[in-house]
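Asker: sequence first, predicted coordinates after that:
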Amino acid sequence: MTQLTRTVRVGSSHGLHARPAKLFAQAAKDSGIPITISKDAGTPTNAASILGVIALGVERGDYVTLTADGDGAEAALDALAELLATDFDSE
């Protein structure tokens, strides 16, 4: 299987803090496939782990890389990339 990656600029005003991290991790978990997220050249972490996502310390404007493989990987990465680009703090 081909591993797919997406690099996304984070749009949320306060980065991936509690609420956006929770929404993102839940969406990653719901995809049913293994997905990792990494910041810069850092070690990838499980995208479905809220604590793992928060621990990355992602701020607004940071770039993160998502990686997934399996059936539905492209659709899952598209959906997660859209979530990351959204500013949840403006709602």
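Answerer: Cool, got the structure.
Asker: alpha carbons only for contacts and neighbour counts from here, please
Answerer: Will do.
Asker: which residues of this structure fall in helices?
Answerer: In the chain, the segments counted as helices under DSSP state H are 18-30, 50-55, 73-85.
Asker: now distance to Arg9 too, for the ones you listed, in CSV please.
Answerer: Written out in CSV, the entries for the helices of the chain read as follows (distance: least, Cα to Cα, whole Å):
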stretch, distance to Arg9
helix 18-30, 14
helix 50-55, 15
helix 73-85, 6
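Asker: can I get those helices in JSON lines including mean neighbour count and distance to Thr36?
Answerer: Below are the helices of the chain laid out as JSON lines (neighbours: other Cα atoms under 10 Å; distance: least, Cα to Cα, whole Å):
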{"stretch": "helix 18-30", "mean neighbour count": "18", "distance to Thr36": "9"}
{"stretch": "helix 50-55", "mean neighbour count": "18", "distance to Thr36": "9"}
{"stretch": "helix 73-85", "mean neighbour count": "18", "distance to Thr36": "10"}
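Asker: another structure for you, compare them:
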Amino acid sequence: MPERDVMLDNEVGLHARPAAVFSKAAARFESAVTVVKSDEEANAKSVLSVLKLDIRKGDSVTIRAEGSDEQEALSELVKVVEDL
């Protein structure tokens, strides 16, 4: 399962609107996508799961994808986080 680490640089972190943008992007892919912060893991396609991670500016997270479009999903979601 491929994974990439990315640091969140946006001022508000992955709060309501940015988390919704991220989860909506993740939902476009068939692959299972997971976000990991420290030892906590969340389904990237679920806004509530992402919000529970309490990802703030400066936090480093790992995005993992597994499935038929995993590489595409991973690349796109890293870009989404970097562009927030």
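Answerer: It's in. Only a predicted model underlies this, so the values are computations on that prediction, with no experimental measurement involved.
Asker: can you calculate the TM-score here?
Answerer: For these two chains in superposition, a TM-score of 0.93 is obtained (TM-score structural alignment, normalised by the length of structure 2); 84 aligned residues with a Cα RMSD of 1.0 Å.
Asker: of all the helices of structure 1, which lies closest to Tyr63 of structure 1?
Answerer: Distances from Tyr63 of structure 1 to each of the helices of structure 1 were compared using Cα to Cα; the shortest belongs to helix 73-85, at 9.8 Å.
Asker: give the aligned range of that closest one in structure 2.
Answerer: Matched against structure 2 by TM-score structural alignment, helix 73-85 of structure 1 falls on residues 70-82.
Asker: quick one: average offset of that stretch versus structure 1, please.
Answerer: For stretch 70-82 of structure 2, the mean deviation from structure 1 after alignment is 0.8 Å (mean Cα distance after the TM-score superposition for structure 1).
Asker: contacts only, for Ala19 of structure 2.
Answerer: When the contact criterion is Cα atoms under 8 Å, 6 or more residues apart in numbering, the partners of Ala19 of structure 2 are 47, 50-51.
Asker: list the contacts for the counterpart of Pro44 of structure 1 in structure 2?
Answerer: With the correspondence set by TM-score structural alignment, Pro44 of structure 1 lines up against Glu41 in structure 2. For Glu41 of structure 2, the set of contacting residues under the criterion of Cα under 8 Å, 6+ apart consists of 34-35, 53.
Asker: 10 Å instead, please
Answerer: 34-35, 49-50, 52-53, 61-63 (Cα atoms under 10 Å, 6 or more residues apart in numbering).
Asker: good, we can wrap up now.
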